[in-house]
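[1] Need coordinates for the below:
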Amino acid sequence: MSRAQQIARRLALPAAIWAISAAVYAGVAGPRTSGPSPDNHFVHLADSFLHGQLGVLGNRPPGTNDWACYDTETQDVCPPGAFSHPRDSQRWYVSFPPFPAIVILPAVALFGPGLSDTLFWALFAGLAPALLFVILRRLRETDRSQRTVRDDLLLTTLFAFGTVFFFTAVQGAVWFAGHVVGVVMILAYVYCALDARRPALAGLMLGLAFMTRATTAALVLFFAIEAMRISRVGPEPEYGDQPSVARRVYLWTTRVQWRDVLKRWAIFAAPILVIGAIAMWMNEERFENPFEFGHRYLMIRWRGRIETWGLFSYHYLSKNLAVFLASLPWLTAQEPHVIISRHGLALWFTTPALLLALWPRRVDAQMVALYAASAAVAIWNLLYQNSGWVQFGYRFALDYLPLVFVAIALGGRRFGPGFLLALVFAIVVNTFGAITFDRAWQYYDDDGTQERVFQPD
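    Predicted coordinates for the structure are as follows:
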C-alpha cells in the first residue's frame, strides 16, 4: 500500500464523521441557512478586517445586541442612548475575541457580508466530532486507552448529538459561533499537547482558543502537566501507606527532568506570547488600554452589575451553580407542558453520561492534567457575570467538555446498557434543544430579566 493510500485510509473514518455531523447540523439548522443570522458579529468584524480597520464599518452597528461602544472623549463606556443619539467621539466594536472572524474571513471575502454564516458554522462544527475521534484513536493506538473502535464511536456520537454542542452548532449567531470555533481549537490543542509532543503547535492552538474564548487560557495546565509527565525518568517512587496529596505530588515531581520541561514550556509559550502581543496591540488601538478586551463597554442592560461587581466575581457563583447543577425542565398542566428556563438546563441533565467522569476506574497523571485543566476553566466560568443566558443547556461547559470526554475514555468504565440508555436520552434531549431553541419559544420561559432561575410557584 502506497503512502497516499495509507493517508487516505487513515482519513476515511474522520472524514465520514465530519460529513455526517456537518450534514446533520446543516439539516437541523434548516431555514436558518438561507441567509445571514441576525447577530452575525464575526461576519461584520471580518468585513472590517478586509477594509483595514478594527471598528464597525461606518461606525454604526447593524443591530443593538451585544455591541461595545467606547467614548474617546470620556475614555469610558458610551451613555445608554448611544444607539439612538450617536456622537462623533463614540467608536463601535465587536468585543468578542476575534479569531472566529479570521476563520470566516475567506468566505466573507468570496461571498460578501451577506453570506449564510449559520451554514458556514454548521459545516465548520463538523470538524469537532472528527477531531475528537482522532484523539480517541491516538490514545487507543498508543495503549493509553483500552477502548475499542466501537467505544470511540459511541463517545464521538455522544459529543456530536448528545451534548449542548448540538444546539450550539446549528445557531450561527455570534455567541454560538464562538463556541463552535473554540471547541475545534481546544480539540486541536489537546491533540498537539498529548505527550507534549508538539509544543509549538499546542501553544498556537491554545493561543487561538484564547482569542476565541478567553477562559480557555486556563487549559494551559494540561500541557504544563503533560510536559512534566513525559519528562520523568526512573521507577515510580514509593509513596508509602496512605500518603497525603501533597506528599504524592512532591515525590512524583522528584522524577521530573526540569531542564527538558522548561525547554518544552518555552517552545509552548512562544506562540502564546506572540498572540498575546497581538491582542494587546488590538486592545490599545481600540480602547487605549492593552489589557482591556472590551466587554466592559458592552451596551447591555446588565451593565450596572458589571460596574458594581466586575466581569468575574464570587457574587455570581451561587446563581451560576444553580444553573450548572439544578436547572431542570418545568412541568406544567397547560400546553406545551414543558418549559425551559432561559438560563438553560443543568449539564448533567442534558448529558447524564458525563457523570462517568466522576468515577473513573483508574487515575494517572495524564487524567489529573485533564481534570485540573477542566476544573480551572469551569470555576472561572462559574464566576462570570452571567450563566450563558440565553441558552438551551449550560453552553459554557464547551470550554472544557472535550477534555472531560478524553478523561471518560481513559477512565476505563465499561459502556454497558446504562451508558447506552444515557446516550439515547442525551440524543433525544439535545435534538429537542437543537430543533426548538430560538424557533419554538413556547417551550421557553418568557422572563427577560435574568432574575427568574427556577419555576415560580
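[2] use CA for all of it now, contacts and neighbours both
    Will do.
[3] which residue sits closest to residue 207, ignoring its sequence neighbours?
    The spatial neighbour of residue 207 that comes closest, neighbours along the chain excluded (Cα to Cα, 6 or more residues apart in numbering), is residue 272 at 4.9 Å.
[4] quick one more, to check against the first:
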Amino acid sequence: MFADAARPEARFNAALAGMLGAIAALLFSHGRLTPYDNYVLLADAMLHGRLWIDPQWPGPQIDAVLADGHRYIVNDPVPALLILPLVALVGTRANETLLACLLCGVATGAAWALLERLGVTSRVAIWLIVFLLAGTDLLWCSMLGDVWFVAQTSAVAFTLLALCELAGARRGLLVAVFFALALGSRFTLVMALPVIAWWVWDGFLARERRPRALNAFALTLVPFFMLWIAYNEARWHVPWDAGHTIFYHQDPFMGSPAGSPFGIGNVPVELWSFFVAWPLWHAQAPYLEPLTSGTALWFTSPALLLALVARTPRLLVLALWCATLLVALPSLLYYANGGAQFGMRHALDFEPFLLALMGLAARDGLAAGWRVLIAWSAAAGVWGCWYWNTFLRPGNL
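    Have a look, this model is predicted:
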C-alpha cells in the first residue's frame, strides 16, 4: 500500500521536484528584492547583539511594534535565523525573497517525498505537486518574499518535512526539530502539537507504539520552548508572545487600544474571506481582478475538495482532519484575514495536512474531474502571480 521511501529513485524524484519548485519561484520573482525585509533587519540586529531594529527601522510600512522605547519585529523568528549567514556576509543587502524561493523548493521536494511514502504514483504526484505549488498561495508567497509570506513558505516547508519523517523512519528527534522550525515560522501550528505527538507515539502510516520516540520528541522540544520563553521575556517581559496583541493595540487601521486580537466576533468575516469572497469582474481588460483583501478558496483552490474523499486509513484520515481544524482555529478567531494578499494565505498553515489527505484520496488514481479542478487551481494561482507582478508589484518591488 505504501511506497518504500528509501529507494534511490524516490530520493532523486524528491530532489528534482524541489529544484523545479525553487526555479519556478525564482522565475516568478523576477529578481525581486522585497522592501518588507523584516527578517533581514532582525538577523542584522541579532548579529549586533540586540533584538530591536531601531537604527534600521524604515517606518510603519513593516510590522514592527514599539515596546519600551524600541521597535521589535512581531513575526516569528526562524526565517531570520535561516537568513542570518547571508546577512553576516552582505549585511542588510541580503535578499529575503531568495530565501523564500529556496524554502519553496524545500516544500515541493518534501511534498513529493511525502506523497511517495503515502503510496501515490508518480503521475498523480505530479498533479498534486502542481496543485501545492501553484494551486495554493505557496508560489505567490514565495515569489514576493515579504516578511509575512516567507514565514508562510517556511512553515509549509518544515511542516511537510515533519510529516515526511512521520511517514518514514518516525524518529522523534527529527520530527521535533522540523516541527519546532515550523512553529518558529508560524506559531499557529502549535495547535497541531497533540496530533503530532500522537503520531510519533502511535504511528502515522502503520500503528506501532514507540514510547522512546515520544520521549525523544518531547525532550527535543524542551530547549525550543525554553528559547521561545527567553525570546519573549527579552522583548515583552512575559513568557508568551505578546507581540501580536501589542500590534493590535497599535494598529491604526483595524486594531483597538484594548482587548485581544482573537475573538468569536471575528469568525464571520474570516469565514467570508475563506469561503465566499469572489474576484471582481470588469468590462475592460484585464476583466478579472482579485480582491487585494483576499479571494475565497472556492475560486483559488477548489481542488482542496479532493481531501474530503480520503477514507483510509481511517484513523490517519481523522487525525489529519483534527490537525487541519486545530491549526485553522487561530486564523478563524484573528481580527485580520491576512491583509493584502492573493487568495487566503493563512490557509497555508493547514494545507500540508490537506495535501496528505489529497494524497490518500488519490492513491488509486485521479479522475478527470479532479484533474480539471487542479488545473483550475493552478491556473488561478499563476494568474494571481501574473496580476500581482503586472499591476500591484511591478518591477523589483
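[5] Send over the TM-score of the superposed chains.
    Overlay of the two chains. TM-score (TM-score structural alignment, normalised by the length of structure 2): 0.89; 385 aligned residues with a Cα RMSD of 2.5 Å.
[6] Quick one: map residue 398 of structure 1 onto structure 2.
    With TM-score structural alignment as the criterion, residue 398 of structure 1 lines up with residue 348 in structure 2.
[7] likewise residue 126 of structure 1?
    Match for residue 126 of structure 1 (TM-score structural alignment): residue 105.
[8] Look at its match and say how many residues are nearby.
    Residue 105 of structure 2 has 29 neighbouring residues, counting by other Cα atoms under 10 Å.
[9] check contacts around the match of residue 398 of structure 1.
    136, 137, 138, 152, 153, 156 (Cα atoms under 8 Å, 6 or more residues apart in numbering).
[10] can we see that at 10 Å?
    Applying Cα atoms under 10 Å, 6 or more residues apart in numbering to residue 348 of structure 2 gives the contacts 132, 136, 137, 138, 141, 149, 152, 153, 155, 156, 328, 354.
[11] and the two most separated of those?
    149 and 354 (19.5 Å; Cα to Cα).
[12] Neighbour count: these two, which is higher?
    In this comparison of residue 149 of structure 2 against residue 354, neighbours counted by other Cα under 10 Å, the higher total goes to residue 149 at 26 against 23.
[13] Residue in structure 1 paired with the more buried one?
    Residue pairing (TM-score structural alignment): residue 149 of structure 2 is matched to residue 176 of structure 1.
[14] Would you mind measuring from its match to residue 300 of structure 1?
    According to Cα to Cα, to the nearest Å, residue 176 of structure 1 and residue 300 of structure 1 sit 18 Å apart.
[15] Spell out the residue ranges of the helices in the stretch 251-397 of structure 2.
    Secondary structure of the stretch 251-397 of structure 2 (DSSP state H, counting those that start in this stretch): helices located at 267-275, 297-300, 314-333, 351-361, 368-387.
[16] Mind putting those into JSON lines with distance to residue 202 of structure 2?
    Formatted as JSON lines, the helices of the stretch 251-397 of structure 2 follow (distance: least, Cα to Cα, whole Å):
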{"stretch": "helix 267-275", "distance to residue 202 of structure 2": "33"}
{"stretch": "helix 297-300", "distance to residue 202 of structure 2": "33"}
{"stretch": "helix 314-333", "distance to residue 202 of structure 2": "11"}
{"stretch": "helix 351-361", "distance to residue 202 of structure 2": "18"}
{"stretch": "helix 368-387", "distance to residue 202 of structure 2": "32"}
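[17] Between those, which one is closest to residue 192 of structure 2.
    Using Cα to Cα as the criterion, the shortest distance between residue 192 of structure 2 and the helices of the stretch 251-397 of structure 2 is 5.1 Å, found for helix 314-333.
[18] Tell me what angle the closest one forms with helix 351-361.
    150 degrees (axes from the mean of the first three to the mean of the last three Cα atoms, to 10 degrees).
[19] Just confirm the match of residue 149 of structure 2 contacts residue 167, I think it does.
    Yes. With contact defined as Cα atoms under 10 Å, residue 176 of structure 1 reaches residue 167; the gap is 8.9 Å.
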